[in-house]
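# sequence and predicted structure, then a few things I'm wondering about:
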Amino acid sequence: MASVASAAAVDDDGDETLASPAESLDLILSRLLPFLLSAALSARTLVGRWRLLHSKLSLLLSALTDAAGSPNWPSNQLFRDHLLPALISTLRNLRSLSALCLDQDLPGGKLRLQSDIDIAASALSLHLHDLHLLLRSGLLHHDASLASSADDSAAIVLSLPAPSASRAVLALFVRDVFARLQIGALDLKGKALDSLLELLAADPAKISRLVVEEGDLPSLLRLLDPSAHSLLRDSTAAVVSLLATASDVSRRAVFEEGALGPLLRLLDSGPAVLKERAATAIHALTADHACAWAVSAYGGVSILVAACHSGSGSPSVQALAAGSLNNAVAIDDIRAAMVEEGAVSVLLDLLLSGNLEAQKNAALCLASLAAMGGAEICNAILQENGPARLLQLLRAVSDPETIDHTLKAFSALAVSPKATKFLSSSPPLFAQLTDLIKRGNAGIKHSAAALVADLSPSEETKRSMAESMPALIKMMECSKPSSAQEAAAAALTSLLAVRANRRELSRDEKSVTRLVQMLEPTSDVIAGKELPVAVVLALTSSSGGGARRRLADAGACQHLQKLSEADVPGAKKALHRITGSRLKNLFSISWPQ
C-alpha cells in the first residue's frame, strides 16, 4: 500500500471551503478521483468492494469530464450548489476509508469498515444517478442567460415559460423541474412543483402531454408516498390530479406508472385536501374502462364506498367517489364487491344528501347496478326502500341531468317483475311522470314515456295521466331519436286502453289533426307509419266516444287506404274500424290528391 500512502500525502487538500465551483470540480477531477482510482486498485482488504468502487469511480470520472466540457455548467444550480459539494464530501469520506485499509489490523473492526464502505458506495451511486440525470436532460448545456435572476439561492434555474413558448423551451423547463424533484433540497422541490402546477394550469391539454414525454412520472409519483414531506405530497397530489384530468395521454400514463394505488391510499387515510385531489384523479382514471378494472386489485371498492358515507369527507369527495363507483360498475368483480361492501344502502343515502353532484352520481350508479346486476340487485334496492328515495329525489330536484339519471334508475328497476309490480302500484310516481312528460326537456320526456310504457299501472292511474296525452302526440312528431317516437307511441297505446282516455283524446281536435297528419304517406314527420297506425288502432278500439267519426272527418281514411296498399301493419284493420261496412266501396273511390 506504499503507493496509496504516497498518493495520500500528495492529496492532502484539507477540508477548507473552496473558493469557487471551478476549484471544486478541479479538486475532484485532478486530485480526489485519481487518488481513489489508484487506491481502489491497490486495496488488499475488502478487495471485492474496492473493485466495485473502482468501476463506479471510473463512471464518475467519465460523466464529470463530460459535464466539465460544457461552458455553461457553472450556471446550473443543481450541479454547482448541490451535486459538487455532495460529491466532495463522499469522495473525502472514501479517501479516509482507504487510509484505514492500510492497517491490516483494522482497529475499527472489519464489519464496521465494511458497513462504512457500503454506505459510501450507495452515496456514490446516488451521485452518479443525479449526474447522469442532469446530463441526459441537457440542462448542463443550457445557456445561463435564460436563468432566472431573481433570488438565485432559491429560484428555479429556468424562468417559467409561457404556454405558447416553443416546444424546445417548454421541454427544457419540464426536464429542469423533474431534475429538481430528484436532486434538489426540499425548498427547491417545492418551488419546482409550484412552477409545474402553474404551467399545467395555463394549458392542461398541451403541457400534460409534454410532461409525459419529457418528465419522469415515477419520480413524481414517489412523492405521494406517506413518507414524503407533507408539503411535497400536497403539491404532488395537485399535479397528478391535473395530469389525470388534462388529456387521455396523460391520464393513461399516470395509470400505467402505478398512480391508482397511492391515490386510493390518500383517499382512504389522507388529510381532507389530499382526499379531494385524490378523488378527482381517481374519478378521471376510472372513466377509462381499461383503468377501472384495477380498482379491485388495489382494494379500492371498500375505500370508494367508505368515501361515499356521510361525514367521511367533503361533499365533493362523496360525489367523486360515487362517480368512480359508477365508472367501474360494468366490471363484474367490482359490481359484486360493491354489493358486498354495502354500496346500495350508501348510494341510497346519498340520494337525499342535498349535494346535487353526489345525488346525480348516486342515481346513475344505482341505475347501472340495477341494469347490470339483474333481479338480485333490483330486489336489494327495493328492500332498502329505494323507489321511495328515488321518487323523493325526483320531486326535489330541477336539474335535468339528475332527473334523467333518476328515471334511468326507475327504468332499470322495471326489468325485475317484483320491482315492476311495486312501481306500477305507485300513483305518486305516475303523477310525477305525467308532469315530466308535459314539462320536461326532450330527453326527460323520452325517459318518462318509456317508463310509462314499461310499467302496468291501474286503470285509475292511467285515467289520471290523461293530461299527458297531447304531449305524447307532440313527441311522436319529433324526427329524432326514433326511440322517442316509439316510447311516446307505446305510452299512448297503454293509456288509450282506458275508455275515458280514448274519449278525451278524440275530443282534442289539435291532437287528432296531428295524428292524422302523421298518417300522410308522403309526410316525413314520422318515418315509421306503423306507430301512428298503432295509436289509431288503440283510439278506435271501441265504438263509443266519436273517435272514428272525428278521424274520418280529419282525412284519416284516404291515408289509411294508401298505407293499406303499401302493406303497413295494422293499416287495413284501422281503416276497417273507421269505415265499417263501407270498406268495399271506399276501396273503389279515387281520393282527391
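Structure received.

# contacts and neighbour counts: CA atoms only from here.
Noted.

# so which elements touch the helix or strand hosting C365?
Taking DSSP states H and E as the criterion, the element that holds C365 is helix 356-383. Contacting helix 356-383 under the criterion 3 or more CA pairs under 8 Å, 6 or more residues apart in numbering; DSSP states H and E are the following elements: helix 315-328, helix 332-340, helix 343-351, helix 400-413, helix 417-424.

# the same query, at a cut-off of 7 Å, please.
Using 3 or more CA pairs under 7 Å, 6 or more residues apart in numbering; DSSP states H and E, the elements in contact with helix 356-383 are helix 315-328, helix 343-351, helix 400-413, helix 417-424.

# most tightly packed of those helices?
Each of these was assessed for mean neighbour count using mean count of other CA atoms under 10 Å. The highest is helix 315-328, with a mean of 27.

# quick one: it to helix 332-340, angle?
130 degrees (axes from the mean of the first three to the mean of the last three CA atoms, to 10 degrees).

# quick revisit: closest one to T434 among the helices and strands packed on helix 356-383?
helix 400-413 (12.8 Å; CA to CA).

# report all helices and strands that the closest one contacts.
Checking 3+ CA pairs under 7 Å, 6+ apart, helix 400-413 ends up next to helix 356-383, helix 386-396, helix 442-454.

# which of the residues in the helix or strand containing S3 are classified as buried?
Element membership of S3, judged by DSSP H and E, is helix 2-10. Within helix 2-10, the residues that count as buried by 16 or more other CA atoms under 10 Å are 4, 7-8.

# what's the first helix or strand after the host helix or strand of D66?
Using DSSP H and E, D66 sits within helix 47-68. On the C-terminal side of helix 47-68, the nearest following helix or strand under DSSP H and E is helix 77.

# now that following helix, how far from the centre of its chain.
38 Å (CA atoms, centre = their mean, to the nearest Å).

# stretch 218-230 now?
21 Å.

# just the endpoints, please. Distance across that stretch?
End-to-end distance for stretch 218-230: 18 Å, by CA to CA, to the nearest Å.

# so how many other residues sit close to the closest residue in space to P470 that isn't next to it in sequence?
If the residues on either side of it in the chain are set aside, P470 comes closest to S511, at 5.9 Å by CA to CA, 6 or more residues apart in numbering. As a burial measure, S511 scores 18 neighbours (other CA atoms under 10 Å).

# and what of H576?
17.

# find the nearest non-adjacent residue to R251, please.
A244 (4.2 Å).

# next SSE downstream of the helix or strand containing that neighbour?
Taking DSSP H and E as the definition, one finds A244 inside helix 230-246. Note on helix 230-246: by DSSP H and E, the next helix or strand toward the C-terminus is helix 248-256.

# alongside the first one, take a look at this:
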Amino acid sequence: MKLSLSYLEKGKVIRTHVLLRTKNQLIAWLQVSLAETKNLALDEILEALHTDEKSVVSMLGPDYVSAIVQLLNTWWPKTVQEKAATVVCHLARSCEAVMLLKLEDAILPLVRLAESGSVVGRQKAAVALYHLSFASPGTAFFIVSDGGVRALIEMCHLIGGGDSVCQSGRVRRGRHAQQHLHERGDVEPASKEHAAECLENLTAGDNDDGMGLQRAVMSEGGLRTLLLYLGTNDRHEAAVRAIRNLVGVISTTSGSAGDMTTRMKRLAGEQGCVPLLVRTIQEGNSNSARKVAVQMLAKLATYAPNAMEMSEDDKCVPSLVKLVEPTQAITAITQAIQCLLLLVSTSDKRCRNLMISHGAKGHLRKLSDLDIQGAAEMLHRLERG
C-alpha cells in the first residue's frame, strides 16, 4: 500500500495550513498498523514542526497525542520510536501539550524508551523527561513513580568505567545492575547531561513533595551516580546542583524525619559515596563541586559508621585538612572544620595524629585569629589530645 499526497511529490514543502487540511488523514495514517505508513505520517508532522512549531503544537489535539504516544512503545520499529520521541520532545516544550502528554500517560513509555531504546531513542526520551520535570510537582511524581528516577540514574551511570574508587566502599547491592550498565555503555553525552538536569529538577523542591523526590533519588543510588558522573568532567554543574539539592534530605535530625535522615545517611554509606566524595574534594574539580562534596561529607559524618569509614580512609583526613588552609573559600573551610570536629570526636588517636601531621594546627591557629567559626574549638581539641 503506497500512500502519497501532491505536496509530498513536490519536494515535501510542508506548510501548517496544508497539515491542518490533512489532519484526519494523518490520524488515520498514525493508526494504521503498517510501520511504513506511520513513518510517513511522522515525517509529515516533523516537517511541519520545523516550519511552524508553535502553530502545529497548538493544533495537535488529544487524538494526535494519543496516537503518537502509542508509537513510543518498544514493540514498534526503531525508526518509528525515534520519530515519535522527537515529536514528543517538541510537545514537551509546550505548556498546553504537557497536560495532554500527562493525560495520555506518555511518561511510562518515555521511561521505558530511556531504559531500553536505541541511542537516539534514549536521548530523545531524556530530553522529553527533562522538559516534563519542569511542568508541575504532580508530573514530577509521575516520573518518579513510573521508574523514571532509575532510568535517569542509569543513563548518567553509563560513563564507561572509572569506577574502581568505589570498590573500596561498602557497596552491598546493585552488582548485577552495574554489569548490565557497563554492557550498555553507548549513551551520548547529551543524553547524560539531560538526565543530570532532569535529576536536578526533580530534587529541587524544599517542601514535603521535594523531600519525597529527594529521598527517592537517594534510595535509588542517585547520589553515587551523580558523583561518578561528576568525576568524568569538572564542568557538570547540573550534577553539582543536584548533589546540593540532596544535601537537604539529610539535614533534618529530629522526630520521624530524623529516622529517615539516618536511613539516608546509612544508604549513602552503603552505596560507596564516601570515597567518591573524598575523590571530588581531592581531584581538580570546580570550587562548587568541592564545596558541595565537603558539605555532604559533614552531613554523612554524623552517622557513626560513615565517620569510621572517613577516619580509616587514608585520603579523607589529608583532603579535609587541605581545605582548612586560610586561602580556601570560607564556606568550604567551615564545612571542613565541622567534618574534622566530628571525626576527632569519634575516631582514634591515629586520625588525630594524621590531622596534626598534615599541618592542621598551623592552619587552625591562623583561622582562630580570623575568628572563623569552629577553628578555635578544633585547635583546642587537637592541642588537648
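In hand now; what should we look at? Since the structure is predicted, the reported quantities are computational estimates derived from the model, not experimental observations.

# TM-score for the pair, please.
Once superposed, chain against chain, the TM-score is 0.59 (TM-score structural alignment, normalised by the length of structure 2); 327 aligned residues with a CA RMSD of 5.7 Å.

# ok, back up a step: want to throw the helices and strands packed on helix 356-383 of structure 1 into TSV with distance to A547 of structure 1?
Formatted as TSV, those follow (distance: least, CA to CA, whole Å):
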stretch	distance to A547 of structure 1
helix 315-328	48
helix 343-351	44
helix 400-413	32
helix 417-424	28
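
# which one of these lies closest to N441 of structure 1?
Ranking these by proximity to N441 of structure 1 (CA to CA) places helix 400-413 first, at 7.6 Å.

# and the angle for the closest one with helix 386-396?
Angle, helix 400-413 of structure 1 to helix 386-396, by the same axes, to 10 degrees: 160 degrees.

# what is the distance between helix 400-413 of structure 1 and the centre of its chain?
22 Å.

# I figured A287 of structure 1 hits N327, correct?
Yes. Between A287 of structure 1 and N327 there is a contact at 5.4 Å, judged by CA atoms under 7 Å.

# circling back to that earlier point, got the contact list for the helix holding S3 of structure 1?
35, 38-39 (CA atoms under 7 Å, 6 or more residues apart in numbering).

# give me the element V317 of structure 2 is part of.
helix 316-323.

# matching residues in structure 1 for that helix?
With TM-score structural alignment applied, helix 316-323 of structure 2 matches the range 511-518 in structure 1.

# average separation of that stretch from the aligned part of structure 2, please.
Stretch 511-518 of structure 1 differs from its equivalent in structure 2 by a mean of 2.5 Å after superposition (mean CA distance after the TM-score superposition for structure 1).

# how many other residues sit next to G580 of structure 1?
11.

# quick one: the helix holding A244 of structure 1 to helix 248-256, angle?
Using the same axes, to 10 degrees: helix 230-246 of structure 1 against helix 248-256 is 130 degrees.

# which elements pack onto helix 230-246 of structure 1?
Right, helix 230-246 of structure 1 is packed against helix 186-202, helix 204-214, helix 248-256, helix 272-286 by 3+ CA pairs under 7 Å, 6+ apart.

# which of those helices is buried the deepest?
helix 272-286 comes out most buried of those by mean count of other CA under 10 Å, with a mean of 25.

# thinking again about what came up before, quick one: contacts of the match of helix 316-323 of structure 2?
Here stretch 511-518 of structure 1 makes contact (CA under 7 Å, 6+ apart) with 470, 473, 506, 525-526, 532, 551, 554-556.

# got JSON lines for these, with distance to L393 of structure 1, neighbour count and secondary structure too?
What follows is the contacts of stretch 511-518 of structure 1, written out as JSON lines (distance: CA to CA, whole Å; neighbours: other CA atoms under 10 Å; DSSP: H, G, I helix; E, B strand; the rest coil):
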{"residue": "P470", "distance to L393 of structure 1": "26", "neighbour count": "18", "secondary structure": "helix"}
{"residue": "I473", "distance to L393 of structure 1": "28", "neighbour count": "23", "secondary structure": "helix"}
{"residue": "S506", "distance to L393 of structure 1": "35", "neighbour count": "21", "secondary structure": "helix"}
{"residue": "V525", "distance to L393 of structure 1": "35", "neighbour count": "17", "secondary structure": "coil"}
{"residue": "I526", "distance to L393 of structure 1": "34", "neighbour count": "22", "secondary structure": "coil"}
{"residue": "P532", "distance to L393 of structure 1": "34", "neighbour count": "27", "secondary structure": "helix"}
{"residue": "L551", "distance to L393 of structure 1": "41", "neighbour count": "21", "secondary structure": "helix"}
{"residue": "A554", "distance to L393 of structure 1": "43", "neighbour count": "17", "secondary structure": "coil"}
{"residue": "G555", "distance to L393 of structure 1": "45", "neighbour count": "15", "secondary structure": "coil"}
{"residue": "A556", "distance to L393 of structure 1": "43", "neighbour count": "26", "secondary structure": "helix"}
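
# go ahead and flag the most central residue of structure 1.
A284 (1.2 Å; CA atoms, centre = their mean).

# map that one across to structure 2 for me.
In structure 2, A284 of structure 1 lands on C89 (TM-score structural alignment).

# who's in contact with that match?
124, 127-128.

# swap in 6 Å and give it another go.
Shown in contact with C89 of structure 2 (CA atoms under 6 Å, 6 or more residues apart in numbering): A128.

# is it true that D567 of structure 1 lies in a strand?
No. Read with DSSP: H, G, I helix; E, B strand; the rest coil, D567 of structure 1 is coil and lies in no strand.

# tell me the counterpart of it in structure 2.
Under TM-score structural alignment, D567 of structure 1 pairs with D371 in structure 2.

# just to revisit the earlier point, what range in structure 2 does the next helix or strand after the helix holding S3 of structure 1 sit on?
Next along the chain after helix 2-10 of structure 1, taking DSSP H and E as the criterion, comes helix 21-27. The counterpart of helix 21-27 of structure 1 in structure 2, using TM-score structural alignment, is absent.

# so what does helix 21-27 of structure 1 touch, helix or strand wise?
Contact analysis of helix 21-27 of structure 1 by 3 or more CA pairs under 6 Å, 6 or more residues apart in numbering; DSSP states H and E lists no helix or strand as a packing neighbour.

# change it to 10 Å
For helix 21-27 of structure 1, the elements it packs on are helix 47-68, helix 84-100, judged by 3 or more CA pairs under 10 Å, 6 or more residues apart in numbering; DSSP states H and E.

# quick one: the last one aligns where in structure 2?
The one in question is helix 84-100 of structure 1. Against structure 2, helix 84-100 of structure 1 falls on no residues (TM-score structural alignment).

# having no further points to raise, I will conclude here.
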